[in-house]
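Visitor: Generate coordinates for the sequence data below:
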Amino acid sequence: MSDIASGALVMVDSLLQRLWPRIEARILSGVIVEGHGDLRPEHVCLCQPPQIIDCLEFNRSMRIIDPYDEVNYLGLECEMLGAPWIRPLLVEALQNRLPDRPNADLLALYGGFRALLRARLCVAHLLDKPVRHPEKWRPLAIRYIRQTEREILSVRSPSIRKSTPVYGDA
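Guide: Prediction:
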């Protein structure tokens, strides 16, 4: 798996290096907020009004985030579950409320970074003693690594993310 992951890691690192000045500019302009920090579909209750649960309470610094990173990540997780149409709606809804939408490059970096982080967390489960559900974690890590690649490559060709199915690929 390391051969698969190393390419994705290089891609994310390269884009991060290139876009770091934009990230710093967003921080300095005050668009960063204290958010959830780990917003995934299972943290959203679609009642009236909708409720967000289970934020990263143990570490405030992990909740300091670009709101576009937060909703882009939620959309990425929805995409991984087979609902790719949700992400653009979330980003557009946020754009209607907040200015300073990042460009496609930065959104791709946010998505690639988050997908790579999720792959790393899957691999960490394989180090647990005992490993619970060992058959689950390796294929899921590979799916997230492939999603990382799609996210980063979408900067060069936006049709890559849209044309490549995610749900169930292994």
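
Visitor: When you work out contacts or count neighbours from here on, use the C-alpha atoms and nothing else.
Guide: Fine.

Visitor: what sits against Glu149?
Guide: Contacts for Glu149 (C-alpha atoms under 8 Å, 6 or more residues apart in numbering) come out as 8, 11, 112.

Visitor: would you turn those into JSON lines with neighbour count, distance to Tyr144 and secondary structure?
Guide: Converted to JSON lines, those look like this (neighbours: other C-alpha atoms under 10 Å; distance: C-alpha to C-alpha, whole Å; DSSP: H, G, I helix; E, B strand; the rest coil):
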{"residue": "Ala8", "neighbour count": "25", "distance to Tyr144": "10", "secondary structure": "helix"}
{"residue": "Met11", "neighbour count": "19", "distance to Tyr144": "14", "secondary structure": "helix"}
{"residue": "Gly112", "neighbour count": "32", "distance to Tyr144": "9", "secondary structure": "helix"}
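
Visitor: Quick check: the gap between the nearest residue to Leu153 once chain neighbours are set aside and Ala104.
Guide: Nearest non-adjacent residue to Leu153, counting by C-alpha to C-alpha, 6 or more residues apart in numbering: Ile160, 6.9 Å away. The spacing between Ile160 and Ala104, counted by C-alpha to C-alpha, to the nearest Å, is 13 Å.

Visitor: which residues of this protein fall in helices?
Guide: Here the chain has its helices, by DSSP state H, at 2-28, 67-80, 86-97, 104-125, 134-153, 159-163.

Visitor: To compare with the earlier structure, here is another sequence to fold:
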Amino acid sequence: MTEPASSPTSALEPWPETVEWRPVSRDLIWVELIHLASLMIFVLVGLGVFWALTSHWLFGLGLAAAVVLAVWRVIVIFRAVRAWGYAERDNDLLVRHGLLVRRLSIVPYARMQFVDVTAGPLERAFGLATVQLHTAAAATDARVPGLRPEEASRLRDRLTALGEDRAEGL
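Guide: Predicted structure coming up:
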């Protein structure tokens, strides 16, 4: 892919529209919802047991608050997964995510030290993997979750090859 002609962009709009963004798989929504459900089971059961044993109104209030927060988090998960994206350019990889606080990570290929592809049991069940890019500065590391294994392997191989090519020129 070639880089488009540089045009001034606002620092307040961190997701340049001149870049061709690639989305992550929507199956990542299911992975995140299952993570949330497993956490909420423990929270709700714990609060419910304490409320049943003590009959204290604070446990009932905590139970209601946990349900409201879980519903809010479900809505956020749908929107947050749609916010993830990445773009490959000639000299760097762009990774975007975030709703309230938008984050754009720009990782130059020459700065990459290594690239990981991981897939936990739940990700594997949905046919997903995560590509993690590591640089010398931990703050500039980036990850792209929710990729199909073929795309994750392709991206890993491409980033590794480009990183080696660019590092030779240093």
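
Visitor: What does the superposition give as a TM-score?
Guide: After superposition, the two chains reach a TM-score (TM-score structural alignment, normalised by the length of the first structure) of 0.26; 76 aligned residues with a C-alpha RMSD of 5.0 Å.

Visitor: thinking again about what came up before, quick check: which of the helices of the first structure is nearest to Glu34 of the first structure?
Guide: helix 67-80 (8.6 Å; C-alpha to C-alpha).

Visitor: helices or strands up against that closest one?
Guide: Under the contact criterion of 3 or more C-alpha pairs under 8 Å, 6 or more residues apart in numbering; DSSP states H and E, helix 67-80 of the first structure touches helix 86-97, helix 104-125.

Visitor: Do you have the strands of the second structure handy? List them.
Guide: Secondary structure of the second structure (DSSP state E): strands at 22-23, 85-88, 92-97, 103-108, 112-118, 129-135, 142-147.

Visitor: right, so of those, which gets closest to Leu155 of the second structure?
Guide: strand 129-135 (7.8 Å).

Visitor: before we move on, back to that, now distance to Glu135 of the first structure too, for the helices and strands packed on helix 67-80 of the first structure, in JSON lines please.
Guide: Formatted as JSON lines, those follow (distance: least, C-alpha to C-alpha, whole Å):
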{"stretch": "helix 86-97", "distance to Glu135 of the first structure": "28"}
{"stretch": "helix 104-125", "distance to Glu135 of the first structure": "11"}
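
Visitor: Pick the most deeply packed of those.
Guide: Mean neighbours per residue, mean count of other C-alpha atoms under 10 Å, is largest over these for helix 104-125, with a mean of 21.

Visitor: for that helix, packing partners?
Guide: Using 3+ C-alpha pairs under 8 Å, 6+ apart, helix 104-125 of the first structure sits against helix 2-28, helix 67-80, helix 134-153.

Visitor: okay, those helices in a markdown table with distance to Ala124 of the first structure next?
Guide: Formatted as a markdown table, those follow (distance: least, C-alpha to C-alpha, whole Å):
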| stretch | distance to Ala124 of the first structure |
| --- | --- |
| helix 2-28 | 13 |
| helix 67-80 | 19 |
| helix 134-153 | 9 |
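
Visitor: Ile52 of the first structure: which of the ones you listed is closest?
Guide: helix 67-80 (11.5 Å).

Visitor: how big is the angle separating that closest one from helix 134-153?
Guide: For helix 67-80 of the first structure against helix 134-153, the angle by axes from the mean of the first three to the mean of the last three C-alpha atoms, to 10 degrees is 130 degrees.

Visitor: and the angle from helix 67-80 of the first structure to helix 86-97?
Guide: Going by the same axes, to 10 degrees, helix 67-80 of the first structure makes 160 degrees with helix 86-97.

Visitor: Now do the buried residues in helix 67-80 of the first structure.
Guide: Within helix 67-80 of the first structure, the residues that count as buried by 16 or more other C-alpha atoms under 10 Å are 67-80.

Visitor: that older thread, is it true that the residue nearest to Leu153 of the first structure touches Arg150?
Guide: Yes - judged on C-alpha atoms under 8 Å, Ile160 of the first structure makes contact with Arg150 at a distance of 6.3 Å.

Visitor: Compare neighbour counts for those two and give me the winner.
Guide: Arg150 (25 against 16; other C-alpha atoms under 10 Å).

Visitor: State the number of residues packed around the closest residue to the more buried one other than its chain neighbours.
Guide: Distance criterion C-alpha to C-alpha, 6+ apart; nearest residue to Arg150 of the first structure, sequence neighbours excluded, is Arg161 at 5.5 Å. Counted with other C-alpha under 10 Å, the neighbours of Arg161 of the first structure add up to 19.
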